[in-house]
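Enquirer: Mind looking at a prediction? Sequence and model below.
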Amino acid sequence: MQNSIQKPRLTFWQLWNMSFGFFGIQFGFALQNANTSRIFSTLGASPDDLPLFWLAAPVTGLLVQPVIGYLSDHTWHPRWGRRRPFFFIGALLASIAMFLMPNASAVWMAVLVLWMMDAAINVSMEPFRAFVGDKLDSSQQTAGYAMQTFFIGCGAVIASLLPEFFTKVMHVSNVPVNGGIPDSVRFAFYTGGAIYFSAVMWTVLTSQEAPPADMQAFERNRQQAGSVSHAVKEIVAGLLSMPKLMRQLAVVQFFTWIALFAMWIYTTTAIADHLFHVTDAGSQSFQDAANRVGNMFAVYNGVSAIAAFLLPLLARFMAKRLVHALCLAAGGLGLMTLYVIGSADLLWVPMVAVGLAWASILTMPYAMLASVLPADRMGYYMGVFNFFIVIPQILSGLLLGWVTKHWFAGQTIKTLVLGGACMLIAGLISAMISEPEQQKA
């Protein structure tokens, strides 16, 4: 399964250029994660319905990422290469969606734009994971994914702070007018859309891709690959033939992403209710609480950007599975700690622990997988692996609303505690993975 061809080592700036697009992509994800529940609530959605409206994101990932990964494996253009056409198309569509999202005037419109935005983000993001496997030798793959994580963190910090920046620095209104989205959120999405497209185009224009070693064989395989329907059949078959390590990591991902989905959906309403004692999304206090959540998300993403460069160092001294286990345990405890914090000024503390987990989530599973997957099917397997990111989110979207209402009496802060417990379970399972010997080096 492992690719034996020795690839040339890339310089720091080559790693920088090939990963810089993730800086822009994360503007899309960070603004979506920190503000979607805020937008839905401002437009009149109840907390019980938020998980159902959020289903747009994981369902889109389930449908889009495996197919895009498969198609990018079988794409080659003399000028655009293999993965970069998908970078460009996804960035263009995502940027358009980011201009549309804050202009939604009803919940159903916001849900439709979320579908479009998440699909487009996935089109540009999925090939980026395979891009590292394409270009880097196994000795540099952890560094490659760490560089991506660094840009994810940096992009998310800035994007998460944009509503607060426009409110406090640019003196833009943070109050909804006639049930519409506050101007601070609107301008944040406009800025994010422009940066998204520009950053991805930097990678498209500054990075090169090597053509297939045997172009004739590649063309034969591409013809055999056929249509999207053939891709779907191959993806389903791939679920039955996953490498052992991939199956083990799938269980870790399952519990991890339940926790993350709960955090993204409920942190805004949880902090507004638990610490600010407000539930009216049209009030100034609720919008101020939502800005505070953006600051919290900036903290965990900033920590992840720094931790991204520490993880490869840790992986030299202990197995990657143990590094991942420790980081997940820290993140789980961080989420659970939100329940006992009594001051808004201390909300950054648990977010430091969540940032360690986020850095590992974006780095270690892919670093473990990359050297045991065949190079010619890297995008395909990364797409299949995405199933175990979106399936737990879909289940969460269907069940968390019911659990919050009937188990926790609508107290969404307790749903965050449940998410923390799930992340702790993920860490325990990661510690028990039987990691191949070459992964421990």
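Expert: Ah, there it is. Not measured: the values here are computed from a predicted model.
Enquirer: contacts, neighbours, all on C-alpha from now
Expert: OK.
Enquirer: From the centre of the protein, point out the most distant residue.
Expert: In the chain, residue 216 marks the outermost C-alpha relative to the chain mean, sitting 36.0 Å out by Cα atoms, centre = their mean.
Enquirer: The one helix or strand it maps to: which residues count as buried?
Expert: Following DSSP states H and E, one finds residue 216 within helix 215-225. For helix 215-225, burial by neighbour count (16 or more other Cα atoms under 10 Å) applies to 218, 222, 225.
Enquirer: and the longest helix along the chain, how far out from the chain's middle?
Expert: Counting by DSSP state H, the longest helix found in the chain is helix 284-317. Distance of helix 284-317 from its chain centroid, counting by Cα atoms, centre = their mean, to the nearest Å, is 13 Å.
Enquirer: Tell me the buried residues in it?
Expert: Under 16+ other Cα under 10 Å, the buried positions of helix 284-317 are 285-309, 311-312, 315.
Enquirer: rewinding a little: what separates the helix holding residue 216 from the chain centre, distance-wise?
Expert: 32 Å.
Enquirer: put this beside the first:
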Amino acid sequence: MTQALREKPRQNFAGLWNISFGFFGIQIGFALQNSNMSRVFQTLGSSIDDLPALWVAAPLTGLLVQPIIGHLSDRTWNRLGRRRPYFLTGAILSAIALFLMPLSPAFGAPLLFAAAMLWMLDASLNISMEPFRAFVGDMLHADQHAAGYAVQTAFIGAGAVVGSIFPWLLEQAGVSNVAPDGGIPDTVKLSFWGGSLALFSAVMWTIVTTKEYSPDEQAAFASGEVDPPTQPVRALASKSYVGSTLWVVAGLLAVLAVDALRLEKEVLLLGALLIAYGFLSAIGISLAKRGRTANMLSSIVGDFSGMPEVMKRLALVQFFSWSALFIMWINTTPIVTQYVFGSTDTASVAYNEGANWVNVLFTVYNGVAAIAALALLPAMSRRLGQVMTHSICLALGAAGFLMFFFVRDAGALLLAEVGIGIAWASILAMPYAILASNLPQAKLGIYMGLFNVFVVVPQLLVATVMGSIMQAYFPGEPVWTMLFAAASWLIAALAMQRVKAAIPSEKSHA
């Protein structure tokens, strides 16, 4: 094989576009979910206190799906390729869930049906999304990783703008934005149905216009890697069962704390997950000790326990970054409708105007993210480095969250979304660019999937623990959640500074 074939060819802008255009459609789906599901749940009869429990389906499916899909996609090769089979499967299922979601009132248990559709939608979006993260690393030379994730972030922002603004644009066009109690407004219905078509079409664009490198080509590209892909699994055989026992104990303590501390019942789910992981990790270790390292469970447990140092340090940053995002997605609609538009009645004109304004706010932060990804982040990272860039962006986002606590003017909240949008762009680009350049290429899928654990776990904590905190100390006052969000991003900004020592290129600049 020639030297030219041992290095990935550089992609032009058209290549970068095609690689990530499918994410435009995926993010339309996420935006419709994030900006409308609290509204849908409240319309179908849910109280504010019940929203976190209903939302728990989304992060839980990501926690279960992404490591499995990452593991499988690393080992897949068929006519469609390595990652593209998962793009297609996720797109089909997501389109179906988006189509069915607005029909929830027609079913016997509408709130339960809507929660089930949210579960299906999030699982399906994750089936497509995780391989898209690895796809950029697969297709691009290391020196184009930052550009590749910047373009992907721009499409994420653009897709989220389209998904978020759908209901507001339809209202401006004369579509009804109010429905009787228990009914989904026509603006929301048409938005979900249009999003279903857009999502599927965008993903199909990437599938049709890209061709993945074969396993032999990928092996040649990765020939200079030092650590063999099987090393973390082999190392699992030398581990004791102490860690597994601690996970089980932590889960049991969480379960017992529900009655002892009068916590919300959703905390039981968190405890059950901790116990389940403890038992699964023990089984994985046992299989590895018996020499059975080729199974999926041992591979996932081994890779999780043997994460590279840079990934471990970024994990803490992700944990606090996504805690704040989930707080925002759950609580922005109740906060804006209650404090800015002065209504908690889901059938009122004021509430629905406020809910539509949330779509505008989400449109702004996603639009800012799309612009910042291409115009701001590359310049900042060249001048300041990726670590400092991410810290600054997170601090700007924290300032945006603080504005929600103090500001009661709908227009002024647009300024808050600028800071949040810059932080969102950085969250979507910087950690993944760092990882793609510092992880074994043969295991990008599984490592990207495992990295999602630190996106999902904080969301589960918010969905389970935040409800207990708010019910105990701030009942009926969701605006206090924005202080938690601001603090989370400030902690993430500080934690990012620990990442610098684990990145060779950042060390050289230090």
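Expert: Nice, I can see it. Predicted model only: the values in this text are computed from it and were never measured.
Enquirer: Show the contacting residues for the residue farthest from the centre of structure 1.
Expert: The contact partners of residue 216 of structure 1, by Cα atoms under 8 Å, 6 or more residues apart in numbering, come to none.
Enquirer: just to revisit the earlier point, what is the orientation angle of the next helix-or-strand element following the helix holding residue 216 of structure 1 with helix 215-225?
Expert: Next in sequence after helix 215-225 of structure 1, counting helices and strands by DSSP H and E, comes helix 228-240. Angle of helix 228-240 of structure 1 versus helix 215-225, following axes from the mean of the first three to the mean of the last three Cα atoms, to 10 degrees, is 100 degrees.
Enquirer: same for helix 228-240 of structure 1, what does it pack against?
Expert: Helices and strands touching helix 228-240 of structure 1, by 3 or more Cα pairs under 8 Å, 6 or more residues apart in numbering; DSSP states H and E, are helix 56-73, helix 378-385.
Enquirer: so which of those comes closest to residue 138 of structure 1?
Expert: helix 378-385 (13.0 Å; Cα to Cα).
Enquirer: what span of structure 2 lines up against that closest one?
Expert: Per TM-score structural alignment, the counterpart of helix 378-385 of structure 1 in structure 2 is residues 444-451.
Enquirer: That stretch vs structure 1 - mean distance after superposition?
Expert: For stretch 444-451 of structure 2, the mean deviation from structure 1 after alignment is 0.5 Å (mean Cα distance after the TM-score superposition for structure 1).
Enquirer: Just give me the match in structure 2 for residue 265 of structure 1.
Expert: Under the alignment (TM-score structural alignment), residue 265 of structure 1 pairs with residue 330 of structure 2.
Enquirer: if I look at its match, how far off is residue 52 of structure 2?
Expert: 7 Å (Cα to Cα, to the nearest Å).
Enquirer: can you check residue 308 of structure 2 too?
Expert: For residue 308 of structure 2 relative to residue 52 of structure 2 (Cα to Cα), the value is 33 Å.
Enquirer: Same drill for those two, tell me which one is more crowded.
Expert: Remark: of residue 308 of structure 2 and residue 52, residue 52 carries more neighbours, 25 against 17, as counted by other Cα atoms under 10 Å.
Enquirer: was I right about that one contacting residue 462?
Expert: Yes. Counting by Cα atoms under 8 Å, residue 462 is a contact partner of residue 52 of structure 2 at 7.4 Å.
Enquirer: Just to be sure, residue 176 of structure 1 is in a strand?
Expert: No. In this structure, residue 176 of structure 1 is coil, not part of a strand, as judged by DSSP: H, G, I helix; E, B strand; the rest coil.
Enquirer: can you pull the contacts of it?
Expert: Contacts of residue 176 of structure 1 by Cα under 8 Å, 6+ apart are 42, 182, 183, 282, 283.
Enquirer: aligned partner of it in structure 2?
Expert: By TM-score structural alignment, residue 176 of structure 1 lines up with residue 179.
Enquirer: Give me the buried stretch members for stretch 99-113 of structure 2, please.
Expert: In stretch 99-113 of structure 2, counting by 16+ other Cα under 10 Å, buried: 99, 100, 101, 102, 104, 105, 110, 111, 113.
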